[in-house]
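Undergrad: okay, here's the prediction I keep looking at, along with the sequence it came from:
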Amino acid sequence: MIPIVVSHLTALDENIDHHFPSLSTEKYDWIRNPFMNIPSNIGLQLCEEEELATISSDRDLKTKHSTVPIDSFWISVQEEYPTLSKKALSLLLQFSTSYLCELGFSTLNNIKTKKRERLRSTEEEMRVCLSHIRPNIEEVAKKHQAQVSH
């Protein structure tokens, strides 16, 4: 049994390396800390390198960077440094947006079951399912009159 498990785990390890090669995160260090000494071979265009040099020499931005989250920092400099902040935000936000797409697709699959396949409009149901705001059932129930008999 041990050789079978070992060969299976070895095959999994090889497949993981094939499908998920190790990424060099060093070329994205400028996103985490734009104030460090950054090498020139990180794949930025000339205008992006100029914006990065300007950001790295600004003491006010350095103070701001140490007090706010990284995504808030790049959003706050978006007007002054649009090219660089757009690139940084696109790299930071790609993981959350793919998660939201998967969540929406799973929700749609749950709504459109075999018994409800003729349902044409799913926007309202998806809005309720994907909303982070939870309804106050007691308040909704107070606003509706109970059905009375004739």
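TA: Done, it's in.

Undergrad: going by C-alpha atoms from here, please, whenever you check contacts or count neighbours.
TA: Noted.

Undergrad: pull the number of nearby residues for the nearest residue to Ile38 once chain neighbours are set aside.
TA: Excluding the flanking residues, the one nearest Ile38 by Cα to Cα, 6 or more residues apart in numbering is Trp30, at 6.8 Å. For Trp30, the neighbour count with other Cα atoms under 10 Å is 18.

Undergrad: give me the buried positions along the helix or strand containing Trp30.
TA: With secondary structure defined by DSSP states H and E, Trp30 is part of helix 29-32. Within helix 29-32, the residues scored as buried using 16 or more other Cα atoms under 10 Å are 30-32.

Undergrad: any idea how far the residue nearest the centre of the chain is from Ser90?
TA: Central residue of the chain (Cα atoms, centre = their mean): Ser96, 1.4 Å from the mean position. Distance from Ser96 to Ser90, counting by Cα to Cα, to the nearest Å: 10 Å.

Undergrad: pasting the second one now:
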Amino acid sequence: MLVYLTDIFTHLNELSISLQGSNKNVVIARVKLASFKAKIPLCLRNNEKGNLARFPSLEEVVEEHESLLPEVATTIRIHLEQLLYAFDGYFSAGNLEASDRWTRNPFLFQLSDMPDEDHFKKGIIDMQNDHAAKMEFEAKTLENFWASQVTRFPNISKKALTVLVPFATTYLCEVGFSTLLYVKSKFRNRLDAQHDMRIALSKKEPHIPDIIAKKQEQMSHS
């Protein structure tokens, strides 16, 4: 069964990596989790048919020892059912489905899916009929788009940002700790690393010539 664990942890590791990154938001995380969760019943059905294509390492071993298949199939079924139950516990159905689906794409959102009493509906109608906003949506990232619409569509933009801005994972926190360990080593343990970390974590490229030009030349005292 160690071979099976190798395969299943490979899938879980791929899921974890897909959730990491500076441009990941809660909506993306929900979609990825929902997709992974939906594949578990598929694996269960394939397992009942003796199809181990989703577990290539295990499949290779079973091909050499076909007598192991019934026992392996039973063990896989039990584990996958437990895994599905664990996902339901950590990520309930309500959390996996974005309650405000229009935040992901307000222009493809079906207004019939939203009750007329929802006070955001009018703002979405206005946006869907704004061609300039649609062009900006196609040219910008989701977060940048909504941030740029706060002045024109304040109600729905602020609501969308409350969905998108919260950290989806601990990725950025982990990057910060890793940077701190690199900047503040045992040879620089008295360093106030605040400004150094800001530079290290920033995505902006410094314009070195301008920085040098603003610095006063140190004159020799000899």
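TA: On my side now, so go ahead. Nothing here was measured: the structure is a model prediction, and the numbers come from that model.

Undergrad: hang on, the earlier thing: and whichever helix or strand comes after the helix holding Trp30 of the first structure, what does it pack against?
TA: Sequence order places helix 46-56 as the next helix or strand after helix 29-32 of the first structure, per DSSP H and E. Contacts defined by 3 or more Cα pairs under 8 Å, 6 or more residues apart in numbering; DSSP states H and E place helix 46-56 of the first structure against helix 82-111.

Undergrad: which positions in the helix it packs on come out as buried?
TA: Within helix 82-111 of the first structure, the residues scored as buried using 16+ other Cα under 10 Å are 83-85, 88-89, 92, 104, 107-108, 111.

Undergrad: please apply the same query to stretch 124-140 of the first structure.
TA: Within stretch 124-140 of the first structure, the residues that count as buried by 16+ other Cα under 10 Å are 126, 129.

Undergrad: wait, what's in contact with Thr71 of the first structure?
TA: Not Thr; residue 71 of the first structure is Asp. Shown in contact with Asp71 of the first structure (Cα atoms under 8 Å, 6 or more residues apart in numbering): 89, 92.

Undergrad: Val26 of the second structure against Leu161, yeah?
TA: No: in this structure, Val26 of the second structure is not within contact of Leu161 by Cα atoms under 8 Å, at 10.6 Å.

Undergrad: can you redo the buried residues of helix 29-32 of the first structure as JSON lines with distance to Glu117 of the first structure?
TA: JSON lines is the format used below for these (distance: Cα to Cα, whole Å):
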{"residue": "Trp30", "distance to Glu117 of the first structure": "49"}
{"residue": "Ile31", "distance to Glu117 of the first structure": "45"}
{"residue": "Arg32", "distance to Glu117 of the first structure": "46"}
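
Undergrad: what segments of the second structure are helices?
TA: Applying DSSP state H to the second structure gives helices spanning 2-18, 26-48, 56-64, 69-90, 93-96, 121-128, 131-139, 142-148, 154-164, 171-183, 194-201, 208-213.

Undergrad: with distance to Ser7 of the first structure as extra columns, can I get the buried residues of helix 82-111 of the first structure in TSV?
TA: Shown next, in TSV, are these (distance: Cα to Cα, whole Å):
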residue	distance to Ser7 of the first structure
Thr83	48
Leu84	46
Ser85	46
Ala88	41
Leu89	41
Leu92	37
Gly104	37
Thr107	37
Leu108	39
Ile111	41
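
Undergrad: closest one to Lys62 of the first structure out of those, please.
TA: Lys62 of the first structure lies nearest to Ser85 out of the buried residues of helix 82-111 of the first structure, by Cα to Cα, at 15.0 Å.
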